[in-house]
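Asker: Structural data only, the sequence is not supplied:
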């Protein structure tokens, strides 16, 4: 199955009332694990790389080329997505490399500037056939729209979507980034109100902090794209730690990265099932 557009996967899922798992890539092992987990279920999947991960690698192209190659060889539909990009040049580079989806994050700007910047990026991406996600929320929050306590107003979300022409919208409904405990309390009534008001698919960021049952309930209430990163990093790291604890003299990286990759793939299959991805 070739690399596919964000529109094909996200809009299709929204129409059918399914969720789409969007999982972050740091190393190549993440990309291959995410695809393996999706293939096990026969579900589409979104591979994401964040601006912070790009900074970790020093540049976008090497890890991006690897992700795109893995996606092209997959047996399920795979979207390659730039996550939380605030750098306009990075958006341009991702599009030139062949990414099929971009999330431009201008949520730290005030509303008018967010609209203006997002509209400009959206027009550029659409000219190149690239799906665009954006974010709306509180100004000044530590995590932008996903600061604890932040909530998106349906009427503002509608106005923003219509003004910018974005294809999907990340909204604040009770989750927060980088949670290591799954204790987030989602506002399901707000999700339903946003779904009723906003004409584009909704995106839930910070989903690592959301319990299993609430992931399913969020999709049923109206969420489509569900981003999960920290939770899978926990699975990966815990497996590496266990293998090295059991075999303290181990030096072959394949011997501990391989089990971690397998553990992540297994968890991805489970998460995609919760998200009703098929």
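Answerer: Sure thing, it's come through. Computed from a predicted structure; not experimentally measured. Numbering: from 1, shown residues only.
Asker: Could you use CA atoms for every contact and neighbour count after this?
Answerer: Noted.
Asker: residues of the longest helix seen in the chain that come out buried?
Answerer: The residue-count maximum for a helix in the chain (DSSP state H) belongs to helix 254-274. Neighbour-count burial for helix 254-274, counted by 16 or more other Cα atoms under 10 Å, picks out 256-257, 259-274.
Asker: Thought residue 28 was touching residue 63, still the case?
Answerer: Yes: Residue 63 is in contact with residue 28 according to Cα atoms under 8 Å; the separation is 7.2 Å.
Asker: neighbour count winner among those two?
Answerer: In this view residue 63 and residue 28 are compared by other Cα atoms under 10 Å, and residue 63 has more residues nearby, 20 against 14.
Asker: could you pull out the strands for the stretch 51-200 of the chain?
Answerer: 78-85, 101-104, 131-135, 168-170 (DSSP state E, counting those that start in this stretch).
Asker: this is the other structure I want to compare:
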């Protein structure tokens, strides 16, 4: 867990550094550094404060009345207690695509959203595995990490697409030479957004494995989550999940194709790899029981 946290912090720092460097290349002097720092600070604060509202709005999630799903509320409350966090608000996405996500800047301001499709598809035990996975994201503050990473990556892409156009017509160097600096343009248009995307994906993949392991610990049934992921992978690609693609790291299953070059830009580890790790965790949980039975 500590190793994952350090890796995530380093990747977030690298993302912020790319944004500062982009500002420097755009302006051509120290003012660009200050501009990059200001943009990084502003985007981080905005994503910290508004991440939950943005995610819920993007997927058109609505508050789920407790009387409509009392069993779901009971499960979330029980699993939240096991995870050691307050019970989050529960939202429903009226979409037949089976998926779920958590959002919020901290455990006291968190929400868990499930689609109608996932409620119809999974068994109670499988649904508990999914809910536990999302609650671990809340406990680990992954929801905030992903929001900050996505916002900074989006800011870099914005600089590359919008501000570089101005660099073609306004001074971008210390001697006020008009016209674009080819290296700066290359960095802003291609290298910075691509690097930011890859870093964002690396953060997401790291956190997914940790959330799977945490869910297995909370429920003590890792195979239930494994079978849930298998169902979600099979059905999820048949029914698209509408929403902002930039927020796809929040979802429990990546809605993008896993074939060809798109596999490089998957926001999650492969479902096969996640299932294999959960099976290994199940074996570890069974081993002490087998040992105690042998001893008796």
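Answerer: Good, I have the coordinates. None of these values were measured; they are calculated from a predicted model.
Asker: Any idea what the TM-score is?
Answerer: Overlay of the two chains. TM-score (TM-score structural alignment, normalised by the length of the first structure): 0.27; 108 aligned residues with a Cα RMSD of 5.0 Å.
Asker: that older thread, tabulate the strands of the stretch 51-200 of the first structure (CSV), appending distance to residue 13 of the first structure and mean neighbour count.
Answerer: Listed next are the strands of the stretch 51-200 of the first structure as CSV, based on distance: least, Cα to Cα, whole Å; neighbours: other Cα atoms under 10 Å:
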stretch, distance to residue 13 of the first structure, mean neighbour count
strand 78-85, 13, 26
strand 101-104, 15, 27
strand 131-135, 14, 27
strand 168-170, 12, 25
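Asker: how about these in TSV, adding distance to residue 94 of the first structure?
Answerer: Formatted as TSV, these follow (distance: least, Cα to Cα, whole Å):
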stretch	distance to residue 94 of the first structure
strand 78-85	7
strand 101-104	8
strand 131-135	12
strand 168-170	18
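Asker: looking at the ones you listed, which is closest to residue 33 of the first structure?
Answerer: Comparing the strands of the stretch 51-200 of the first structure against residue 33 of the first structure with Cα to Cα, the closest turns out to be strand 78-85 (12.7 Å).
Asker: for that closest one, packing partners?
Answerer: helix 6, strand 45-50, helix 51-57, helix 61-72, helix 88-97, strand 101-104 (3 or more Cα pairs under 8 Å, 6 or more residues apart in numbering; DSSP states H and E).
Asker: got those as a markdown table, with distance to residue 242 of the first structure columns?
Answerer: Formatted as a markdown table, these follow (distance: least, Cα to Cα, whole Å):
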| stretch | distance to residue 242 of the first structure |
| --- | --- |
| helix 6 | 36 |
| strand 45-50 | 26 |
| helix 51-57 | 25 |
| helix 61-72 | 27 |
| helix 88-97 | 36 |
| strand 101-104 | 35 |
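Asker: mind checking which of the ones you listed is nearest residue 21 of the first structure?
Answerer: Residue 21 of the first structure lies closest, by Cα to Cα, to one member of these: strand 45-50, at 5.6 Å.
Asker: now the closest one and helix 61-72, what's the angle there?
Answerer: Here strand 45-50 of the first structure runs at 180 degrees with respect to helix 61-72, directions being taken by axes from the mean of the first three to the mean of the last three Cα atoms, to 10 degrees.
Asker: helices or strands up against strand 45-50 of the first structure?
Answerer: Strand 45-50 of the first structure packs on strand 20-24, helix 28-41, strand 78-85, going by 3+ Cα pairs under 8 Å, 6+ apart.
Asker: For the helix or strand hosting residue 137 of the second structure, buried residues please.
Answerer: Per DSSP states H and E: residue 137 of the second structure is located in helix 124-139. Applying a neighbour-count criterion of 16+ other Cα under 10 Å, one finds 125-139 buried in helix 124-139 of the second structure.
Asker: Ok, stretch 11-29 of the second structure next?
Answerer: For stretch 11-29 of the second structure, the neighbour count (16+ other Cα under 10 Å) marks 11-12, 15-28 as buried.
Asker: Closest one of the residues you listed to residue 277 of the second structure?
Answerer: Among these, residue 11 lies closest to residue 277 of the second structure (Cα to Cα), at 23.6 Å.
Asker: which residues of the second structure fall in helices?
Answerer: With helices called from DSSP H, the second structure shows them at 2-27, 30-58, 70-83, 116-121, 124-139, 142-158, 164-167, 182-186, 192-219, 222-236, 271-295.
Asker: Can I get the ones you listed in TSV including distance to residue 93 of the second structure?
Answerer: What follows is these, written out as TSV (distance: least, Cα to Cα, whole Å):
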stretch	distance to residue 93 of the second structure
helix 2-27	29
helix 30-58	9
helix 70-83	14
helix 116-121	6
helix 124-139	15
helix 142-158	18
helix 164-167	38
helix 182-186	40
helix 192-219	21
helix 222-236	14
helix 271-295	23
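Asker: which one of these lies closest to residue 101 of the second structure?
Answerer: helix 124-139 (6.3 Å).
Asker: Helix 192-219 and that closest one, what's the angle between them?
Answerer: Orientation check (the same axes, to 10 degrees): helix 124-139 of the second structure against helix 192-219 gives 120 degrees.
Asker: my guess is residue 12 of the second structure contacts residue 149, does it?
Answerer: Yes: with contact defined as Cα under 8 Å, residue 12 of the second structure reaches residue 149; the gap is 6.5 Å.
Asker: Relative to residue 14 of the first structure, which of the strands of the stretch 51-200 of the first structure is closest?
Answerer: Ranking the strands of the stretch 51-200 of the first structure by proximity to residue 14 of the first structure (Cα to Cα) places strand 168-170 first, at 10.2 Å.
Asker: From residue 237 of the first structure, how far out is residue 197 of the first structure?
Answerer: Counting by Cα to Cα, to the nearest Å, the separation of residue 197 of the first structure from residue 237 of the first structure is 40 Å.
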